[in-house]
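>>> Quick one, what's the 3D model for this:
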Amino acid sequence: MTEQMRWPAIVLVVVSTVVWGMLFGPFLWTEPLDLPMGLAVCGPAPLLIREVVRRRGGGWPALMMFGAGFGAAQYALVGVISLAGLQNVPGGLHYGEPFCLTWVSALGYIAMYAVWAITLPILLTELVFGDRRSQPWLRRTGIVAAAAVLVVVDSLVICAIWALPWAIDRQPPAFPLPVRSLGVAVMAAVLLAAGWWSTTALRGRGESVTAPAPAAAMVGLVALAGSSAWLGINRVADGELPIPAVLLCYLLLLMGGALLIRRWLSRTGFDDRHRLACYAGALAGYVIDQSLMFRPTGVDLAFDVAVCVVAVVLLWRLGKIVR
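Here you go, the predicted model:
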């Protein structure tokens, strides 16, 4: 790997690690299962997805769909197993949807991967290396090594989950594991196929229009509001709204966000400052949501504050660089 290719790949891993720490907090470094999962996302997954998309000339829609497909695959391999039997535990998750899965929870998990864990680190890193935004960052040996690490880490996580006592002590769900994983696995295959198709069929920028781009601060606030709305639906809807209504809200937000981003990209004057504001707003929405939900204290709070300070400093420095 040449010097020109090495640094973007290293920075992407660093940015992914910081973002992952913002998403999942200090237990990334303390829980034995979350550490390898974090490494799987921080390292090979964003690198591989970016290589596939950029080598085929794809844009942000392909990154999102590949990220969603990867999230669905992770949920099928890990999430379905780790949540086994919770529908029979007082205060646990409420099952009863098709294939005995919490589809609202699954969609939240998939969206977290698609937007925050995969796409945002890639786009943030590409802002740093704007002149190499569309170029490959890995050679064939790097792609093979990243894929091998991802397979090994996921295999270890699955084995570790099966080894936990609670994975076998709880009352089994109504459907066996293969059936419960089937629905999400099919969704993962469809999303990955859609991502492959979109690398050539869809582009990130529509035809230019004469309307000026909104202010960068406005873009950031809209991204903050949109991410907060997406994350807040699951909090408000828990046991209060029927599943179809929740899924419809998700669909409307997804379509509205995609159309708005495409419209912004087509306006004159929409530059990297606007992109940075959009990414920062989405990250801030997730951090605020997690802080309100978990209300960390003590060491957890100190860790969260430290990670957020590092993230703010990095974003501030990046804002000085981009045009």
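>>> contacts and neighbour counts: CA atoms only from here.
OK.
>>> The closest residue to residue 300 other than its chain neighbours and residue 283, how far apart?
Here the nearest residue to residue 300 in space, its sequence neighbours aside, is residue 26; by C-alpha to C-alpha, 6 or more residues apart in numbering that works out to 6.0 Å. Between residue 26 and residue 283 the distance is 17 Å, computed by C-alpha to C-alpha, to the nearest Å.
>>> rewinding a little: regarding the residue nearest to residue 300, what is its secondary structure?
Classification of residue 26 into helix, strand or coil gives helix, according to DSSP: H, G, I helix; E, B strand; the rest coil.
>>> what about residue 80, neighbour count?
For residue 80, the tally of surrounding residues (other C-alpha atoms under 10 Å) stands at 20.
>>> which residues does the residue nearest to residue 300 contact?
If a contact means C-alpha atoms under 8 Å, 6 or more residues apart in numbering, then residue 26 has 300, 303, 304 as its contacts.
>>> Ok, residue 278 next?
Counted by C-alpha under 8 Å, 6+ apart, residue 278 has contacts 216, 219, 220, 221, 222, 223, 224.
>>> Please, a PyMOL command that selects the buried ones among the contacts of residue 26?
Once 16 or more other C-alpha atoms under 10 Å is used to decide burial, the buried members of the contacts of residue 26 can be selected in PyMOL as follows:
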select buried, resi 303+304
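>>> Make a markdown table from the contacts of residue 26 and add distance to residue 134 to it.
Converted to a markdown table, these look like this (distance: C-alpha to C-alpha, whole Å):
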| residue | distance to residue 134 |
| --- | --- |
| 300 | 38 |
| 303 | 35 |
| 304 | 33 |
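>>> just to revisit the earlier point, just send the contacts of residue 278 back as TSV, with secondary structure, neighbour count and distance to residue 74 too.
TSV is the format used below for the contacts of residue 278 (DSSP: H, G, I helix; E, B strand; the rest coil; neighbours: other C-alpha atoms under 10 Å; distance: C-alpha to C-alpha, whole Å):
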residue	secondary structure	neighbour count	distance to residue 74
216	helix	18	34
219	helix	23	31
220	helix	23	30
221	helix	18	31
222	helix	18	29
223	helix	23	26
224	helix	22	26
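>>> What is the nearest of those to residue 190?
Ranked by distance to residue 190 (C-alpha to C-alpha), these are led by residue 223 at 26.9 Å.
>>> isn't that closest one right up against residue 274?
No. Under the criterion of C-alpha atoms under 8 Å, residue 223 is not in contact with residue 274, lying 10.7 Å apart.
>>> I have a second one here; can you model it like the first so I can compare?
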Amino acid sequence: MKSDSSVSSGRPPLFRRLAAVLALLVLSPVCAEYLIGYDSIIGRPWELVSGLLFLAPLYGTVAVLIREVARRTGRGWPSILLLSAAFGLFQAGLIDQSLFNPHFISDPSWSQERLPTLVPAAGISVHHLMNFVVGHVIWSFAAPIVVIESCVPRLADRPWLGRVGITVLLVLYALAVVVFFHEHTRNFMASATQLGATAAVATALAAAAFALPRRPAAFSGRVPPPWLVGGGAVGVMTTHQLAPAGWSGSVLDVTVLSLGGCLLLFWSRRRDWDRRHALMVGGAALVVNTALSFVVEPLGGHTSLTAKYAVNATLMAAVIALLTWAYRRLLHTGARTTTATLPEQSVLAIGGDRES
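Next up, the predicted model:
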């Protein structure tokens, strides 16, 4: 008979939860910064690996903490997306201030993408706003969360960390914020009005996440098969990534994202929606960026094409392997478990989980 205290108390084993946390800590920055292959270090594998030491505390900690808050409070994906938007705006508007800095990157492409939709009174490019915030919502946080949860479906609705673990992540995130803020504001600082407005909007998004109902009612009705949902998600995300940097492109981007989001919200409220559908949407985000990375020119233009394509191909192979394994895990454990609600036992088992 097993004597593991986590088993006797109904909590998943510590090592499984920590493995899931570590996987999300790594996948989040990889999805946020590496898959699309825009950075000049894309052809230098060792720099990519060492970069995770700085990017995991900035991106990965947030992904884990958003997930923990949602699962501990019994909230679903609408709350996760709103919290992701809040942190994405916090990142782009307050930490690195790329949302406002006209010279954030010393590359002509920065101005070419920024100027066509620049709103001078606010100092914000609508194109950049869409790219940064939507990019963080989908690739930095939401997609990595759904993919890793699909890899551990038996733990998907459960908290993974206790008070000690959450405290450690908060400290790591705070340190990362200090480092990146100092690095990116040495030569530029947004105005007090810009910083205040950004903080107010981010706070409002976070508040809205907690104002949503904890347990939305599920409705009867059919939903498209998972492969069709995934194909639609590929189309929506590809359109977002390739939308031209002008007002027409921004209108197209907002329209397609809004229609896609409304369809997802509509379908996910139905009882036939299951984890396979969610994985197809999250997996589509990873596939789109790894596919586009082969045609993205790294900043600076001095990257070895052989090294770039080798890294692109390696990341593509890793993404396919990860998504295949996640899908097989869902089939093995029963993919029809809903992603809409948090089981009662998960909420009741939260309080005493202190060992991680």
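>>> And residue 198 of the first structure, how far from residue 61 of the first structure?
In this view, residue 198 of the first structure and residue 61 of the first structure are 7 Å apart by C-alpha to C-alpha.
>>> ditto for residue 91 of the first structure
Per C-alpha to C-alpha, residue 91 of the first structure is found 37 Å from residue 61 of the first structure.
>>> higher neighbour count, those two?
Summary of the neighbour comparison: residue 91 of the first structure and residue 61, criterion other C-alpha under 10 Å, with residue 61 having more neighbours (20 against 8).
>>> Can you tell me what that one aligns to in the second structure?
Using TM-score structural alignment, the equivalent of residue 61 of the first structure in the second structure is residue 78.
>>> Please identify the helix or strand for that match.
When elements are assigned from DSSP states H and E, residue 78 of the second structure belongs to helix 77-90.
>>> which residue lines up with residue 314 of the first structure in the second structure?
Under the alignment (TM-score structural alignment), residue 314 of the first structure pairs with residue 322 in the second structure.
>>> burial measure for its match, as a count.
When neighbours are defined as other C-alpha under 10 Å, residue 322 of the second structure has 16 of them.
>>> Any figure for the gap between it and residue 79 of the second structure?
26 Å.
>>> Repeat that for residue 310 of the second structure.
Per C-alpha to C-alpha, residue 310 of the second structure is found 38 Å from residue 79 of the second structure.
>>> the more surrounded of the two?
When residue 310 of the second structure is set against residue 79 and neighbours are counted by other C-alpha under 10 Å, the residue ahead is residue 79, at 25 against 16.
>>> Pretty sure the more buried one sits against residue 209.
Yes. Applying C-alpha under 8 Å, one finds residue 79 of the second structure in contact with residue 209, separated by 4.3 Å.
>>> sec struct for the spatially most distant residue from the centre of the first structure, please.
Checked against the mean C-alpha position of the first structure, the extreme residue using C-alpha atoms, centre = their mean is residue 210, at a distance of 32.9 Å. Each residue gets one of three states, and residue 210 of the first structure gets strand by three-state DSSP.
>>> show me what contacts it?
By C-alpha under 8 Å, 6+ apart, the contact list for residue 210 of the first structure reads 267, 268.
>>> List the residues that contact residue 60 of the second structure.
The contact partners of residue 60 of the second structure, taken as C-alpha under 8 Å, 6+ apart, are 24, 25, 26, 27, 28, 29, 140, 141.
>>> So the third one sits against residue 57, correct?
Going back to what we said before, that points to residue 26 of the second structure. No. When contacts are counted by C-alpha under 8 Å, residue 26 of the second structure is not listed as touching residue 57 (9.4 Å).
>>> So for these two, which residue has more residues nearby?
residue 57 (23 against 20).
>>> Distance of whichever residue in the first structure pairs up with that one relative to residue 46 of the first structure?
Mapped onto the first structure by TM-score structural alignment, residue 57 of the second structure lines up with residue 40. As defined by C-alpha to C-alpha, residue 40 of the first structure lies at a distance of 9 Å from residue 46 of the first structure.
>>> same deal with residue 244 of the first structure?
When C-alpha to C-alpha is the yardstick, residue 244 of the first structure and residue 46 of the first structure sit 32 Å from each other.
>>> neighbour count winner among the two?
When neighbours are counted by other C-alpha under 10 Å, residue 244 of the first structure and residue 46 differ, and residue 46 comes out ahead with 26 against 10.
>>> how about the closest residue to that one other than its chain neighbours, what does it touch?
Nearest-residue entry for residue 46 of the first structure: residue 118, 5.4 Å, with adjacent residues in sequence omitted and distances by C-alpha to C-alpha, 6+ apart. Contact criterion C-alpha under 8 Å, 6+ apart gives 16, 41, 45, 46, 63, 64, 67 as the residues in contact with residue 118 of the first structure.
>>> Quick one: the strands in the second structure, in order.
Per DSSP state E, the second structure carries strands over the ranges 118-119, 124-125.
>>> who does the first one touch, helix- and strand-wise?
Looking back up the chat, that one is strand 118-119 of the second structure. Identification of packing neighbours for strand 118-119 of the second structure by 3 or more C-alpha pairs under 8 Å, 6 or more residues apart in numbering; DSSP states H and E yields strand 124-125.
>>> Give me the mean distance between the strand it packs on and the first structure.
Aligned to the first structure and superposed, strand 124-125 of the second structure gives a mean residue distance of 1.5 Å (mean C-alpha distance after the TM-score superposition for the first structure).
>>> repeat for stretch 143-150 of the second structure
On the superposed models, the aligned residues of the first structure are on average 1.1 Å from stretch 143-150 of the second structure, with distances taken as mean C-alpha distance after the TM-score superposition for the first structure.
>>> So which bit of the first structure is that stretch matched to?
Correspondence between stretch 143-150 of the second structure and the first structure is established over residues 120-127, with TM-score structural alignment as the criterion.
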